[in-house]
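S.K.: sequence? don't have it. structure:
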């Protein structure tokens, strides 16, 4: 069995092009904080309500949340985003 440090080194060697991609491509963030922030609301909702009542409810929540986050990243207000869906 390999040591944890050897496993880490092996993964670094195997995925070095992905790990260091942000050095060659400035548009790639060097951390995953945004991804963690994007899923945070889902965890808060789950914690407050205990769970989602159905799989469909969870999927709908995630789809709506994803759409709203995308619109926010595109600098659109919530009302503009909802207006696009209704129109």
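M.R.: Nice, I can see it. Since the model is a prediction, treat every value here as computed from it, not as a measurement. Residues are numbered from 1 along each chain as shown.
S.K.: could you use CA atoms for every contact and neighbour count after this?
M.R.: Noted.
S.K.: can you pull out the strands in this protein?
M.R.: When secondary structure is read from DSSP state E, the chain shows no strands.
S.K.: centroid residue for it?
M.R.: Closest to where the C-alpha atoms of the chain average out (CA atoms, centre = their mean) is residue 35, at 3.1 Å.
S.K.: give me the buried positions along the longest helix along the chain.
M.R.: When the chain is parsed with DSSP state H, its longest helix is helix 55-73. Across helix 55-73, burial judged by 16 or more other CA atoms under 10 Å covers 65, 68, 69, 71.
S.K.: ok, structure two:
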């Protein structure tokens, strides 16, 4: 009954790519680590895992701020941070 009443709102993510599947940002951030682990088996070193987490954190923050990821990362590597 409740699903039928809110069906349009519940399934809105199917029509609009801007609407997330769920509302749990932390879960979405962790999901990338799980995908990486499934693909490669595991991280070879703790340092590699920390670097991956750091980069994913930066990318996630850039996306949340509606900034261009590749352009921003390129500027950061070149030491030309722009805010």
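M.R.: Alright, I've got the coordinates. Computed from a predicted model, the values in this text were never measured in an experiment.
S.K.: TM-score for these two?
M.R.: Superposed pair, TM-score by TM-score structural alignment, normalised by the length of structure 2: 0.62. Supporting alignment: 57 aligned residues with a CA RMSD of 1.6 Å.
S.K.: start and end residues in structure 1 for stretch 24-40 of structure 2, please.
M.R.: Alignment of stretch 24-40 of structure 2 against structure 1: residues 33-49, by TM-score structural alignment.
S.K.: mean offset of the longest helix of structure 1 relative to structure 2 (after superposition)
M.R.: Here the mean offset of helix 55-73 of structure 1 against structure 2 after fitting is 0.3 Å, by mean CA distance after the TM-score superposition for structure 1.
S.K.: how far off centre is that helix?
M.R.: 11 Å (CA atoms, centre = their mean, to the nearest Å).
S.K.: can you tell me what sits against that helix?
M.R.: With contact meaning CA atoms under 8 Å, 6 or more residues apart in numbering, helix 55-73 of structure 1 is reached by 38, 42, 52, 77, 78, 81.
S.K.: again, but for stretch 35-42 of structure 2
M.R.: Stretch 35-42 of structure 2 is contacted by residues residue 43 when judged by CA under 8 Å, 6+ apart.
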